[in-house]
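Novice: Kindly return the folded structure for what I paste below:
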Amino acid sequence: AEISQTPACFPAATGACALDRYIGAVLPVSPEEALLLMDKNMAILEAAIKEAARQGAHIVVTPEDGIYGWVFTRETIYPYLEDIPDPQVDWIPCADPRRFAPSPVLEKLSYLARNNCIYVVANMGDKKPCNSSDPRCPSDGHCQYNTNVIFDSEGKLVARYHKYNLFVTEKQFNYPKDSQFVAFNTSFGYFGIFTCADILYHDPAVVLASRFQDDSILFPTAWSNTLPLLSAVQFHSAWAMGTSINFLSANMHNFTLDMTGSGIYAPDGPRPYYYNTEMETGHLLVTELSLCPHLSPNYPAAVNWKLYASRIEQLPSNNHCFSGVIYHDLFSFMELTEPEGNCVICQQDLCCHLSYKMADKQKDDVYVLGAFDGLHVFCLSVSFSLQICTLLKCKSTDLNTCGQPFLSDFMVAPGELPHHSTSQTNTSKPVLSVTLFGRWYEKDPLYTEQASP
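Specialist: Take a look at the predicted model:
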């Protein structure tokens, strides 16, 4: 919608809430108008899918929210939803469009997969009627799900996944009753799939990686970079290394919302990735990956952290530490005042050890070693257990800025360090952060429907 340039007018208020009620209005679009908007986005996806197929890709992954966008209420997103059947029905929408309720988006995706002889992974909205006698059934009589769909090269719907770990802003969607572990087999590998915030939780991400032994994970996402620990390329490449699985991450590209960073990551380091914070357009990434990477002798074995920790010389914890906040979490920090050394800092049950040597340190550069052991709490409704060791450059010489995000001329460099960062190495550029990011799933609060899992 166009925004008027005339000044907005609000009732004058002298207190925090001068009025005890207000009048709201919602103007939902019609299904026809919703389809017109989605068709514009589908045209962009169509061009990318055709180019991926031309370059010989077997499968293409598109971003979360890539078809309908974002900033919806439960009511305004409804015209964008389709009733997506269970893939067991063995359905090719473009060949049999009248078998189920009208589904123009499913039909178009099916056509793109079949016409280009390529597997297509897309994110869209699913709607499912529910019984009012079910206490989980919303008052409007249906559930709405953030959903990934996968079509094979013949255009058949082969998989459907309802996002389990919704972000706090996704009020337009419902949580599925149970976590779904969706995986499917192809002639070129065994694939699992989940969406965005799912990567931070045990279910379904770790289950797919460990129990299902997938070759690759497909990851539609709308990921906002959160420096210094949770930028997209940084975190997603680390997840691939930690699980020894190929990871295909398709992120929305909207640099005004800090949504940048798509990539294809292998266990031994990143393949192509795109992290442009200045260009408005995205970029198609295509590369060749190995099947069964966790079985390949070319990939380094996972580190036995317990054994590794037991071999470290036990140094006394630094008593001259101070506190700082990184993304709502209160870290313990110590400044690295010497050009080289061995140091340790502890918080709760976690101790972080560092051996370092600084070359060409600038006068105003301040580096700290940080530790965090506890619950990460975000917006009171999201919490999960973390253990983090991090080496950070501070924003300024003021120690109160340590942990604050800042942007300068920096590069994402996920391939700079050896596997799991357990040996010494040199970096080609000055370091902004090097982090070991640990999740302690058993300490997570129990899931309730009122909070994010």
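Novice: CA atoms for contacts and neighbours, from now on please.
Specialist: OK.
Novice: Grab the most central residue of this structure for me.
Specialist: Centroid check for the chain by Cα atoms, centre = their mean gives Cys196 as the closest residue, at 3.4 Å.
Novice: here's the other one to compare against:
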Amino acid sequence: MTPLEIISLVCNMWYFTLLLFVVSAYYGQAYKAAVVHYYPAVGTTAEETILKNMNEYRKYANKAKSKGVDIIVFPEYGLVTTSALANPGEYSLEIQSPIIAQIGTIARDNGVYLVVNLFERIDDKYYNTNLVFDRNGTLILKYHKSHLYNEFGLTPGTPNQTITFSTDFGVTFGIFTCFDMLFANPSLRVLEGGNVTDVIFVLGWLPSYISLSIQHGYCVANGVNLLAANYGRHIDGRSGTGIYLSDGKVAKVVNDSVKSQLVVREVPPKSLETEKTCPRSVKEKTHTVVTTSKYYFHDVDLTKKFTSTQLCNGNFCCTFQVTLDMRQKNPTDIYKLMIFDDSVSYDKLEANFRICTLLACRNEFVDSCGAMANVTSTFKRISVQGNFTKDNSTFYRPITLHTSLSPLTPTAYCQANSSVHLGTKNQKGVIIFGIFERKDTVSERRDDIDGARNSKIFLVLTWGRPYYFAFFKSSVFD
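Specialist: All right, here's what the predicted structure looks like:
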């Protein structure tokens, strides 16, 4: 080597080292995470139930320590069980409780960051509370669930809570609980400022049918690593725990386990972001434009290789392009395109949603669309694009589902102004593939709810609880 070549090599090595340092400082280091898919123990009293589950937590923390885990996350209701919802006062603890001190010792003894959920008593009020302990067992964050669902004895948290914490491995986490996922505050507020690269999602989500898809959609839309720990109760459909990476990959998930399970995965730093260019939909000669109502289905002709259709309700349009693999199609499969643009009610609230999606159907009746169907056709390409609302109170997320009840991967997702695009290639067993918009304004539920708002397909795409026993048990598993 000439002296000039040696100098050039040294400079390049210095630059590369500096780049690695900057990336590590900004995006954090790789770390090992554990989430617990947990079926709780039940005692004869509230205190016995909490202590039994705390002892189980200790066992999982010990196991996590043996695997070199840095942070372990337990689910919503894991210490108190869902039975506590009937009498939260009996199960609530004050923050100075010796039991909470013992939980801190679990973190300290195992040298891990520890996230637990419990019911907290403050004066005469009770809160659904997440606690975060550092490796020394010190309580470093307390978060009260902001948006309660059928938790009538609890008080919601304030909208301006601290919802982030930093770690000694260079990663800043955000945190929220279950139903909070469907609200911009905290699910998007937690990302403001750009410091949060990883999010902890503590949940008792029901039903499991769409649980993994909701988790994956948040990860894809926001480009973050997501640690999701769900409460296990197979009898009423609570399931769906996973670790998701910022590039949209599903690192590891549990959705059908009938017993508790520790999920461990090394999580790399958030992927370096590259500018995404949303592709334009190509309007072929066969392109069809349909002016629709607020709630409309359009049949997909599986005798044709290519379908290009635009469904519009006023200024809101969904553009679909579907390419079928003609050698691997099932002529008995039924697929429909759907556009939804209306308000929907759940619990005591009413909110605005827009949806563009491809759906598998069990039969020609639209209420069967989105339910589990034995579809086997292969799509070479699926593209869904919508011109959604662009303002600070609105957010969008992909929602996808495979016959395995897992989200579809890989997908390409991007937002450009008001245009949102979702695409994928070479997929078989597609149940749901689409985008939903949620406007983060709510009002009191009205009594004049029409059939569309209570339809099974809308609920399966967004939340699912109100119709679970009528639909999930009879339609998914019969």
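Novice: what's the TM between chain one and chain two?
Specialist: With the length set by TM-score structural alignment, normalised by the length of the first structure, the two chains reach a TM-score of 0.73; 363 aligned residues with a Cα RMSD of 2.7 Å.
Novice: The residue nearest to the centre of the first structure matches what in the second structure?
Specialist: Aligned counterpart of Cys196 of the first structure in the second structure: Cys178 (TM-score structural alignment).
Novice: ok, its match touching Leu206?
Specialist: No: at 9.6 Å, Cys178 of the second structure and Leu206 do not qualify as touching, with contact defined as Cα atoms under 8 Å.
Novice: remind me, longest helix of the first structure?
Specialist: Of all segments of type helix in the first structure, defined using DSSP state H, the longest is helix 31-54.
Novice: What lines up with Glu170 of the first structure in the second structure?
Specialist: Counting by TM-score structural alignment, Glu170 of the first structure lines up with Glu151 in the second structure.
Novice: where does its match fall, helix, sheet strand or coil?
Specialist: coil (DSSP: H, G, I helix; E, B strand; the rest coil).
Novice: For it, give me its contacts.
Specialist: Glu151 of the second structure is in contact with Leu85, counting by Cα atoms under 8 Å, 6 or more residues apart in numbering.
Novice: Then Ala371 of the first structure?
Specialist: Contacts of Ala371 of the first structure (Cα under 8 Å, 6+ apart): 331-333, 345-347, 350-352, 387-390.
Novice: swap in Ala250 of the first structure?
Specialist: Going by Cα under 8 Å, 6+ apart, Ala250 of the first structure touches Val61, Thr62, Pro63, Glu64, Phe219, Pro220, Thr221, Ser262, Gly263.
Novice: tell me which of these is nearest to Phe406 of the first structure?
Specialist: Ser262 (20.8 Å; Cα to Cα).
Novice: Which secondary structure element is home to Val377 of the first structure?
Specialist: Element membership of Val377 of the first structure, judged by DSSP states H and E, is strand 367-378.
Novice: I should have written Leu9 of the second structure there, sorry.
Specialist: helix 3-27.
Novice: The helix or strand following that helix aligns to what range in the first structure?
Specialist: Using DSSP H and E, the helix or strand that follows helix 3-27 of the second structure towards the C-terminus is strand 31-37. Using TM-score structural alignment, none of the residues of the first structure align to strand 31-37 of the second structure.
Novice: Against which helices or strands is strand 31-37 of the second structure packed?
Specialist: strand 71-73, strand 225-230, strand 241-244, strand 261-267 (3 or more Cα pairs under 8 Å, 6 or more residues apart in numbering; DSSP states H and E).
Novice: Present those strands as CSV; the columns should include distance to Gln102 of the second structure.
Specialist: Listed next are those as CSV, based on distance: least, Cα to Cα, whole Å:
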stretch, distance to Gln102 of the second structure
strand 71-73, 16
strand 225-230, 21
strand 241-244, 26
strand 261-267, 21
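Novice: And those: which comes nearest Arg381 of the second structure?
Specialist: Across these, closest to Arg381 of the second structure is strand 241-244 (Cα to Cα), at 23.5 Å.
Novice: Alignment lookup: Pro407 of the second structure to the first structure.
Specialist: Mapped onto the first structure by TM-score structural alignment, Pro407 of the second structure lines up with Pro414.
Novice: Which of the helices or strands spans His236 of the first structure?
Specialist: helix 232-243.
Novice: Give me the mean distance between that helix and the second structure.
Specialist: With mean Cα distance after the TM-score superposition for the first structure, helix 232-243 of the first structure departs from the second structure by a mean of 1.0 Å once superposed.
Novice: Could you double-check that the match of Pro407 of the second structure lies in contact with Gly269?
Specialist: Yes: with contact defined as Cα under 8 Å, Pro414 of the first structure counts as touching Gly269 (7.0 Å).
Novice: Please enumerate the shared neighbours of those two.
Specialist: Counting by Cα under 8 Å, 6+ apart, the residues touching both Pro414 of the first structure and Gly269 are Ser237.
Novice: In terms of neighbours, single out the busier of those two.
Specialist: Per other Cα atoms under 10 Å, whichever of Pro414 of the first structure and Gly269 has more neighbours is Gly269, with 21 against 18.
Novice: Could you check how far the residue nearest to the more buried one when sequence neighbours are not counted is from Phe72 of the first structure?
Specialist: With Cα to Cα, 6 or more residues apart in numbering as the criterion, Gly269 of the first structure has its nearest non-adjacent residue at 5.4 Å, and that residue is Gly415. Between Gly415 of the first structure and Phe72 of the first structure the computed distance is 37 Å (Cα to Cα, to the nearest Å).
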